[in-house]
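Student: what's the 3D shape of this:
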Amino acid sequence: MRQEACTGQCRQRADMPPATNITSPRSESDHASATAGMSGGRERRASRQTQVAIIQKLVAQLFDLGCQGALGAGTAARRPGCHMRQITMYLCRVVLSMPYQHIAEAVGRDRSTVIHGCAAIEDRRDAPDYDAFMDRCEQCVRVVFGQADEDCDVARS
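Tutor: Model prediction:
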């Protein structure tokens, strides 16, 4: 019989089976699959971090080119490191559809920082020159990660 605490008193419950502590030893195959699941998580995390690192390098190059032309001096004067990180976070979210938490882990920031960064980039897209720059960035990321759109001017074989 199992006992149940109710208002400080114990009573017997006949409808409940007795509680037992069942600890069966894992077989080697169970242990191997659990270990593979953990390493799979590490591999996915490493893959995300690699994707983010590639996008960061791409954004740095595009940002330098953009500041020389379409973006102008105002954008170059803003904290460029922060701005490039926000662009990276935005591209990871919009183009690669990464969850905010995964992006945050990859860039070493909090989830709320990623949300703010994405919103900041979205707000800046109201300016036509900045919107054109971000469209180019999105196209470049799609080409690099094999997600080219039909309207992209990339020759396909």
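
Student: switch to C-alpha atoms for all contacts and neighbour counts from now on
Tutor: Noted.

Student: tally of neighbours for the residue lying closest to Gln101 once chain neighbours are set aside?
Tutor: Counting by CA to CA, 6 or more residues apart in numbering, Gln101 lies nearest to Arg111, which is 5.3 Å off, once chain neighbours are set aside. Using other CA atoms under 10 Å, Arg111 is surrounded by 16 other residues.

Student: counting contacts, what elements does the lengthiest helix in the chain pack onto?
Tutor: The residue-count maximum for a helix in the chain (DSSP state H) belongs to helix 28-68. Secondary-structure packing of helix 28-68 (3 or more CA pairs under 8 Å, 6 or more residues apart in numbering; DSSP states H and E): helix 72-77, helix 80-94, helix 100-107, helix 128-144.

Student: closest one to Gly117 among the ones you listed?
Tutor: Nearest to Gly117, of all the helices and strands packed on helix 28-68, is helix 80-94, at 4.7 Å by CA to CA.

Student: this one next, for a side-by-side:
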Amino acid sequence: MEETGWRAPVTEGDRTRSGLAMQMIALTFDVPIAAMRGDRLGLKGCRGRWLAIYLAHVGYGWTLERVSLAFGVTRATASTGCRWSEDARDNPAIDAALDRMEQTLRHICDTPRLELALGSAAGGAA
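Tutor: Modelled structure (predicted):
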């Protein structure tokens, strides 16, 4: 991730959610996760990360500050990514894909949290 020169606490939940946004972008736009990490990104990796930042911003309703912390980038980078992504939505295919991903994120996050049983599966043998 981009070096910001400062550190701030980020919850495990925010890290997980930012990772989910990156995975969805990686799968949909065929951008390797590794290409979206680091501070010297190629064009495809940069735009992929911008889309993931934007998806987290609109899909989770996060502020730009929270998004920047979760992705380990500056607030200016998060803002640039969101502006670029808004412009990219002029493409109907990208707009439709982002709409579907936003809805999916909301459905996943609205699902009640469940606890995994530590014993054997209910009613079944191991």
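
Student: now what about the TM-score between them?
Tutor: Superposed pair, TM-score by TM-score structural alignment, normalised by the length of the second structure: 0.65. Supporting alignment: 94 aligned residues with a CA RMSD of 2.3 Å.

Student: Could you check how far stretch 37-49 of the first structure is from the centre of its chain?
Tutor: 13 Å (CA atoms, centre = their mean, to the nearest Å).

Student: What lines up with Ala56 of the second structure in the first structure?
Tutor: Matched to the first structure by TM-score structural alignment, Ala56 of the second structure sits across from Cys92.

Student: ok, now which ones touch that match?
Tutor: 52, 55, 98, 103 (CA atoms under 8 Å, 6 or more residues apart in numbering).

Student: Please repeat the previous calculation with a cut-off of 7 Å.
Tutor: 52, 98 (CA atoms under 7 Å, 6 or more residues apart in numbering).

Student: Could you report the distance from it to Gln9 of the first structure?
Tutor: Remark: distance between Cys92 of the first structure and Gln9 of the first structure (CA to CA, to the nearest Å) = 56 Å.

Student: Dump the helices and strands packed on helix 28-68 of the first structure to TSV, plus distance to Ala46 of the first structure.
Tutor: Below are those laid out as TSV (distance: least, CA to CA, whole Å):
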stretch	distance to Ala46 of the first structure
helix 72-77	31
helix 80-94	15
helix 100-107	9
helix 128-144	18
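
Student: Most tightly packed of those helices?
Tutor: Highest mean neighbour count among those (mean count of other CA atoms under 10 Å): helix 80-94, with a mean of 20.

Student: What's His116 of the first structure aligned with over in the second structure?
Tutor: By TM-score structural alignment, His116 of the first structure lines up with Thr80.

Student: where's that match, which helix or strand?
Tutor: helix 75-88 (DSSP states H and E).

Student: Superposed on the first structure, what's the mean shift for that helix?
Tutor: Once fitted to the first structure, helix 75-88 of the second structure is off its aligned match by 0.6 Å on average (mean CA distance after the TM-score superposition for the first structure).

Student: by how many degrees do that helix and helix 64-71 diverge?
Tutor: 100 degrees (axes from the mean of the first three to the mean of the last three CA atoms, to 10 degrees).
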